[in-house]
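Visitor: Dropping the sequence and predicted coords here.
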Amino acid sequence: MNAPSPTKAILRSIFSWKMLFMLIGSVAIFGGVFFKIFSGFAAMQAAMLNAPVPVVNVTAQPAESQDWGIEVSAIGVLEANRGVDVTTSVAGLVQQIKFESGEKVGQGQVLVQLDADVERANLASAQASLKLARADLERGQSLRSTDNISKATLEQRQSQYEVASAEVAALSAQIEKKVIGAPFNGVLGIRKVNVGQYLDAGNPIVNIQDLSKMLVNFSVSQKDLSDLKVGQAIRMSTDAYPVSSFDGTISAIEPLINQETGMVEVQGSFDNPQGLLRPGMFAKLAILLPTRMQVVVVPQTAISYSLYGDFVYIAKEGKAETGEAVTTVERRIVKSGERRNGVVLIEEGLKADEVVVTSGQLKLDSGTRVAIVKDETLVVPEEVPVE
């Protein structure tokens, strides 16, 4: 076997050294690049660690423990304690109108005067006949005492007097009916007649409503009948005054149960001193039963809803790694129940006095730092800007 020539040995040695130098150069170049990348990543991580943690402003309040009465809910329609269309029972021509639409009136106050000139003339004639009949009767009674006239003649004069008296009474009543007054204290509606208009008996003149007390009629299931009694408390709300509630009592319970529906009619009574309630309003009613229980409630705005259940955010005080006092939130699944007057009953998952977030939940997750601020949504500003 031939030995390699000296020239080939030298070339092989030179190429080995070149490869070594290239390898060392590559390592140096890529090592520098990797060092810069690592240094940049380390600096970024350090900056992130030193950056301030974002804090979300929220409003919050403690969950409350309340007496929660059991309620029976219903829907009803309001009507006035008394309300009618004022009409006339006799025909006649409208001579005077003595009221304005929407006016408050008292019982007996004259509203309309119908023309009664003919009736007054007839009454004057009847009164003259009555005067003559009375004189004849008195004269006959005097003569009868001395037997100067017969008993039959006296009875005839007595009859004539009574007929004349009845005619006067009838004409007086007819004239009185031509004066149409308010049947009770109340508020008038819109006028439906004009001066000079001829009215037939029964034509409406104006509506009058006694708004001092309102009645509401509603139905409840017969299964709740044993829990109801006259005088029981009722709470009512209406769409016209959504933030207000009205307290009343049960005034009557229908003795007959509807066989088709199994419902029983109930009537409630509400004082209406300010006249806020009006006939025809729809009302949401809650009959307050005597049984009560202690429950935990939160504002409706504190509840968030998802496919996995209802949840709230609980605000908790703690300390950061630096020792700084911080407030964070915990997302907690709860079981919510009945809703009343802007609050929700919490059946499971929450205790009284735990602080729940009431607004600002969209930016939250478990562990988010928060700052609890004052809720000024409904606060009236001290100075109203002038345009």
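Guide: Great, that's in hand. Since the structure is predicted, the reported quantities are computational estimates derived from the model, not experimental observations.
Visitor: CA only for contacts and neighbour counts going forward, please
Guide: Noted.
Visitor: Now do the buried residues in stretch 249-262.
Guide: Using 16 or more other CA atoms under 10 Å as the test for burial, stretch 249-262 gives 249, 250, 251, 253, 257.
Visitor: Stretch 105-115 now?
Guide: 105, 109, 110, 111, 112, 113, 114, 115.
Visitor: one step back: quick check, nearest of the buried residues of stretch 249-262 to residue 202?
Guide: Checking these against residue 202 by CA to CA gives residue 251 as the nearest, at 31.8 Å.
Visitor: Look up which helix or strand that closest one falls in, please.
Guide: Applying DSSP states H and E as the criterion places residue 251 in strand 246-257.
Visitor: I'd like to know which elements the following helix or strand past that strand is packed against.
Guide: Following strand 246-257 in sequence order, the next helix or strand is strand 263-271 (DSSP H and E). Under the contact criterion of 3 or more CA pairs under 8 Å, 6 or more residues apart in numbering; DSSP states H and E, strand 263-271 touches strand 204-221, strand 246-257.
Visitor: Between strand 246-257 and the first one, find me the angle.
Guide: Okay, so that is strand 204-221. Interaxial angle of strand 204-221 relative to strand 246-257 (axes from the mean of the first three to the mean of the last three CA atoms, to 10 degrees): 70 degrees.
Visitor: Show me what strand 204-221 is packed up against.
Guide: strand 64-87, strand 186-188, strand 263-271.
Visitor: all helices for the stretch 251-387 of the chain, in order.
Guide: Assigned by DSSP state H, counting those that start in this stretch, the stretch 251-387 of the chain shows no helices.
Visitor: now the strands for it?
Guide: 263-271, 282-299, 304-306, 309-319, 325-340, 343-348, 355-359, 370-372 (DSSP state E, counting those that start in this stretch).
Visitor: Of the helices and strands packed on strand 204-221, which is nearest residue 313?
Guide: Nearest of those (CA to CA): strand 64-87, 15.3 Å.
Visitor: Second structure follows, compare the two:
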Amino acid sequence: MIRLLFTNRTLASSLLLAITFTLQTSIAMAAPSQTEETSATREIPDCTFTLVDHVTLAAERAGVIREIRVAEGDRIGNDELVARLASEEASAHLRLARLAAESDIAIRLAEKTQSVAFTELQQAEELNKRRQIYTEFELRRLRLTLDKTILEAQQAEHDRELRTLEEAVAAATLRSFEIRSTFAGTVVQVFRRPGEAVQQGEPIARIVNTGRLKVEGFAPVQQISDFHPGQKVSVVSTDVSPAVVLHGQLRFVDVSVQSVTQEVRIWAEVDNSAGLARPGLSATLRIHLDTPAAVHVSEMQASPETRSRK
């Protein structure tokens, strides 16, 4: 009985030792992978979301605002009319230029005149083959008349091209009275009202697009050698609930260092098409070093030329 009890205790101790050894081995094998994952990512705290696409639309010329077609909060498309200056005179000039460009009367008249001159010369030469009716001087005059009609037809074509260009200039002048959006976005400010006079360059409205955002921060100079434009990034913001996680690419690493803080300005561009983040929110930027841009740099550093120089 005592021997059986001793044997059971020995088996239990052996089993406990085997389980402990297995757990320690698993932990030891998992530890390198955790370290490797951490070493492949760098976190930059205290970053800020800012806009990539934002513009303040201005008047291209001086004038009086005839209409404002947007209000704050409106969604507008690319090249959509935002405002228009008074342009009645420019519209009239465009109509005149268009009528002139569409007219082909001078061309048709020149072609008919050329046809008559050619026929007259041809008949004169045929008659002279039978009997000398036209003198050489008269034939030269007929040839000169034909050449003149040919040049007049060419001049009529040239004049029509000039009128077409004048129409294009008039159309461009009329467009300069319009203020149009340069990309799709949201109107966040309207600075003017219909009836107000504006000078060239004065603001009319401000448009932003939050579909893509810039995440800007400062990284310690010791880590800059690991950062390269094109690396994938993840951005986490806990300023809102639930937390926002966005993805994108590192776009910029400054070439200069802040002398006081010994930090370098960097920023990444992230996709915010779902509208989860807003400009002004703070975030943590996580840069994934094991992305193609980092691999490319590592291969360059490990090239035979580099090793030979070492």
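Guide: Received, thanks. Nothing here was measured: the structure is a model prediction, and the numbers come from that model.
Visitor: Quick check, residue 62 of the first structure in contact with residue 356.
Guide: Yes. In this structure, residue 62 of the first structure is within contact of residue 356 by CA atoms under 8 Å, at 6.0 Å.
Visitor: List the residues that are in contact with both of these two.
Guide: Contact criterion CA atoms under 8 Å, 6 or more residues apart in numbering; residues shared by residue 62 of the first structure and residue 356: residue 298.
Visitor: what's the closest of the strands of the stretch 251-387 of the first structure to residue 188 of the first structure?
Guide: Among the strands of the stretch 251-387 of the first structure, the nearest to residue 188 of the first structure by CA to CA is strand 263-271 (19.1 Å).
Visitor: before we move on, back to that, out of the buried residues of stretch 105-115 of the first structure, flag the one nearest to residue 75 of the first structure.
Guide: Nearest member of those to residue 75 of the first structure, counting by CA to CA, is residue 105, at 31.8 Å.
Visitor: Now do the same for the closest one: its match in the second structure.
Guide: Using TM-score structural alignment, the partner of residue 105 of the first structure in the second structure is residue 76.
Visitor: before we move on, back to that, specify the stretch among the helices and strands packed on strand 204-221 of the first structure that is closest to residue 205 of the first structure.
Guide: If you check each of those against residue 205 of the first structure by CA to CA, strand 64-87 wins as the nearest, at 5.5 Å.
Visitor: And stretch 97-116 of the second structure, how far out from the chain middle?
Guide: In terms of CA atoms, centre = their mean, to the nearest Å, the centre of stretch 97-116 of the second structure is found 44 Å from the chain centre.
Visitor: Can you give the contact residues for that stretch?
Guide: With CA under 8 Å, 6+ apart as the contact definition, stretch 97-116 of the second structure has outside contacts at 146, 149-150, 152-153, 156-157, 160-161, 163-164, 166-167, 170.
Visitor: Let's see which of these end up in helices.
Guide: 146, 149-150, 152-153, 156-157, 160-161, 163-164, 166-167, 170 (DSSP state H).
Visitor: Write the ChimeraX selection for whichever of these are buried.
Guide: A single ChimeraX command suffices to select whichever of these are buried according to 16+ other CA under 10 Å:
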select :146,149,150,152,153,156,157,160,163,164,166,167,170
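Visitor: List just the nearest of the ones in helices among the contacts of stretch 97-116 of the second structure to residue 8 of the second structure.
Guide: Closest to residue 8 of the second structure, out of all of these and judged by CA to CA, is residue 170, at 104.6 Å.
Visitor: Go ahead and confirm the closest one touches residue 89.
Guide: No. Counting by CA under 8 Å, residue 170 of the second structure does not reach residue 89; the two are 10.5 Å apart.
Visitor: For residue 268 of the first structure, give me its contacts.
Guide: 215, 216, 217, 234, 248, 249, 250, 251, 252.
Visitor: ok, and those in the second structure?
Guide: Among the contacts of residue 268 of the first structure, the ones whose aligned partners also stay in contact in the second structure (both residues aligned by TM-score structural alignment, their matches' CA atoms under 8 Å) are 215, 216, 217, 249, 250, 251, 252.
Visitor: Tell me how many other residues surround the first one.
Guide: Right, the one you point to is residue 215 of the first structure. Applying other CA atoms under 10 Å, we find 25 residues neighbouring residue 215 of the first structure.
Visitor: what about the closest residue to residue 146 of the second structure other than its chain neighbours, distance to residue 130 of the second structure?
Guide: Leaving out its chain neighbours, the residue that sits closest to residue 146 of the second structure by CA to CA, 6 or more residues apart in numbering is residue 117, at 5.0 Å. Applying CA to CA, to the nearest Å, the value for residue 117 of the second structure to residue 130 of the second structure is 21 Å.
Visitor: Counting neighbours, go ahead and name the busier of those two.
Guide: Remark: of residue 117 of the second structure and residue 130, residue 117 carries more neighbours, 20 against 8, as counted by other CA under 10 Å.
Visitor: Make sure the more buried one is indeed in a helix.
Guide: Yes. Applying DSSP: H, G, I helix; E, B strand; the rest coil, one finds residue 117 of the second structure inside a helix.
Visitor: for the stretch 1-150 of the first structure, what spans make up the strands?
Guide: Here the stretch 1-150 of the first structure has its strands, by DSSP E, counting those that start in this stretch, at 56-62, 64-87, 92-97, 104-105, 110-114.
Visitor: so of those, which one's packed in deepest?
Guide: Most buried of the strands of the stretch 1-150 of the first structure, by mean neighbour count (mean count of other CA atoms under 10 Å): strand 110-114, with a mean of 21.
Visitor: quick one: that one to chain centroid distance?
Guide: Relative to the chain's own centre, strand 110-114 of the first structure is displaced by 39 Å; criterion: CA atoms, centre = their mean.
Visitor: That strand vs strand 204-221, what angle?
Guide: Counting by the same axes, to 10 degrees, strand 110-114 of the first structure lies at 130 degrees to strand 204-221.
Visitor: Give me the residues contacting strand 110-114 of the first structure.
Guide: By CA under 8 Å, 6+ apart, the residues outside strand 110-114 of the first structure that reach it are 92-99, 178-182.
Visitor: Mean deviation, that strand versus the second structure?
Guide: On superposition with the second structure, the mean distance recorded for strand 110-114 of the first structure (mean CA distance after the TM-score superposition for the first structure) is 1.8 Å.
Visitor: burial count for residue 208 of the second structure?
Guide: 19.
Visitor: next one: the one 5 residues further on
Guide: When neighbours are counted by other CA under 10 Å, residue 213 of the second structure registers 25.
Visitor: Go ahead and confirm it touches residue 271.
Guide: Yes. Between residue 213 of the second structure and residue 271 there is a contact under CA under 8 Å: 6.7 Å.
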